[in-house]
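1. this is a predicted model, with the sequence first.
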Amino acid sequence: MIAKALTETHALAFNDARPWSEQEFEELLKQNRVTLIGDAQSFILARQVADEIEILTLATHPSLHRQGYSTKNLENLVTQARENDASTIFLEVAADNRPAIALYDKAGFAQIATRPAYYARTHGAPVDALILQKKLDPA
């Protein structure tokens, strides 16, 4: 149920890349270290290992863009991360995804590395992945 709705939003949010399948979402949601922040229309899927949290994906339905949903989801993730004694949140974002980069920059993430030609595109050349990180102060 929820996996199907997440799949639909993810496909709309990432229209120039291979969207995640319903099965991929189902498998991730079964893992006890994976958490879903938000709802099917705007969400973050993240995984905690030791004191690090990786944002696996963040997506918002296009009709809800620029309304603060992703910002609120990130704030909620940071709060939860601190409650779970995480010291770092990291993620990969496509170098051409300017709105996402701006969102993460505003939230205090900094680039720590690049993965050249990491993301395949439906149309055009592969795109670099920027690895971003946010260090957390203790709660």
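-> Great, that's in hand.

2. contacts and neighbour counts: CA atoms only from here.
-> Will do.

3. ok, longest helix in the chain?
-> Of all segments of type helix in the chain, defined using DSSP state H, the longest is helix 69-83.

4. which strands and helices lie in contact with the helix or strand following that helix?
-> Sequence-wise, the next helix or strand beyond helix 69-83 is strand 88-94, with elements assigned using DSSP states H and E. Counting contacts by 3 or more C-alpha pairs under 8 Å, 6 or more residues apart in numbering; DSSP states H and E, strand 88-94 is packed against strand 52-60, strand 127-135.

5. let's go with 10 Å and repeat that
-> Counting by 3 or more C-alpha pairs under 10 Å, 6 or more residues apart in numbering; DSSP states H and E, the packing neighbours recorded for strand 88-94 are strand 42-49, strand 52-60, helix 69-83, helix 98-106, strand 110-119, strand 127-135.

6. would you format those as TSV with mean neighbour count and distance to residue 8 included?
-> Converted to TSV, those look like this (neighbours: other C-alpha atoms under 10 Å; distance: least, C-alpha to C-alpha, whole Å):
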stretch	mean neighbour count	distance to residue 8
strand 42-49	20	11
strand 52-60	20	10
helix 69-83	17	17
helix 98-106	15	19
strand 110-119	15	20
strand 127-135	19	23
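
7. take a look at this one as well, against the first:
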Amino acid sequence: MRWWDIDQVLELEKELFPEDTWSRGMFWSELAHSRGPNATRRYVVAEEDGRIVGYAGLAATGEQGDIQTIAVARDHWGSGLGSRLLAELLRAATDFECTEVLLECRVDNVRAQKLYERFGFEPIGFRRGYYQPGNVDALVMRLSDPAASVTPVTPVGPVPPATEDDGVEGTETHG
């Protein structure tokens, strides 16, 4: 993601997260930490025909990575784009030498939770009333050893179709 992507990212952000939209300044601040030898952030976009159809971001602090956001345009849900964005963030976490990656996800966003579980994330707790308005709880999930999880974990039992649950709505940390 570059500064010139912010306008399109904000349009998608407002569409997907109308009550919890990041501001232009928040994206600028994150991007300010994504370049140079002391970079601690990695933000990526997915484009199709000049249109941004997805974006994702990771913050790294020491050995811990934190997925800040993943969003996929509704017309690309089920396309596998969520998996590709997540894999890119896990590669970035590996490059940052993170030994674990955390994220928060709305408890009612089951599609995203299933995606994260396929990559090996496990629930470790809740943050009560984390998402406002609405006072919706966040499920906190952790992935140990992101380097080993760049590809999804094959579930035990029947394997769902490849496109199932790849339409991640998003997971955001605004705190």
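-> Yes, it's here. Nothing here was measured: the structure is a model prediction, and the numbers come from that model.

8. the longest helix of structure 1 against structure 2, how far on average?
-> Once the two models are superposed, helix 69-83 of structure 1 sits on average 1.5 Å from its counterpart in structure 2 (mean C-alpha distance after the TM-score superposition for structure 1).

9. nearest to residue 13 of structure 1, of the helices and strands packed on strand 88-94 of structure 1?
-> Judged by C-alpha to C-alpha, the one of these that comes nearest to residue 13 of structure 1 is strand 52-60, at 5.9 Å.

10. what is the orientation angle of that closest one with helix 69-83?
-> 160 degrees (axes from the mean of the first three to the mean of the last three C-alpha atoms, to 10 degrees).

11. with adjacent residues omitted, what lies nearest to the residue sitting nearest the centre point of structure 2?
-> Structure 2 has residue 70 as the residue nearest its centroid, 2.9 Å off, counting by C-alpha atoms, centre = their mean. With C-alpha to C-alpha, 6 or more residues apart in numbering as the criterion, residue 70 of structure 2 has its nearest non-adjacent residue at 4.2 Å, and that residue is residue 56.

12. quick one: contacts for the counterpart of residue 111 of structure 2 in structure 1?
-> In structure 1, residue 111 of structure 2 lines up with residue 99, judged by TM-score structural alignment. Contacts of residue 99 of structure 1 were listed using C-alpha atoms under 10 Å, 6 or more residues apart in numbering, and they are 65-66, 105.

13. so who does the counterpart of residue 64 of structure 2 in structure 1 touch?
-> The pairwise alignment with structure 1 assigns residue 64 of structure 2 to residue 52, based on TM-score structural alignment. Contact criterion C-alpha under 10 Å, 6+ apart gives 81, 84-90, 135-136 as the residues in contact with residue 52 of structure 1.

14. turn these into CSV, including distance to residue 9 of structure 1.
-> As requested, the contacts of residue 52 of structure 1 are exported to CSV (distance: C-alpha to C-alpha, whole Å):
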residue, distance to residue 9 of structure 1
81, 24
84, 28
85, 30
86, 28
87, 30
88, 27
89, 23
90, 22
135, 29
136, 29
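
15. from those residues, which would you call buried?
-> Among these, those that count as buried by neighbour count (16 or more other C-alpha atoms under 10 Å) are 81, 86-90, 136.

16. follow-up on the earlier one: between the contacts of residue 52 of structure 1, which is closest to residue 114 of structure 1?
-> Within the set of the contacts of residue 52 of structure 1, residue 90 lies nearest residue 114 of structure 1; the separation is 12.7 Å, counting by C-alpha to C-alpha.

17. ok, now which ones touch the residue nearest to the closest one when sequence neighbours are not counted?
-> Spatially, and ignoring its direct neighbours in sequence, residue 90 of structure 1 is nearest to residue 133 (4.2 Å; C-alpha to C-alpha, 6+ apart). For residue 133 of structure 1, the set of contacting residues under the criterion of C-alpha under 10 Å, 6+ apart consists of 53-54, 88-92, 104-105, 108-113.
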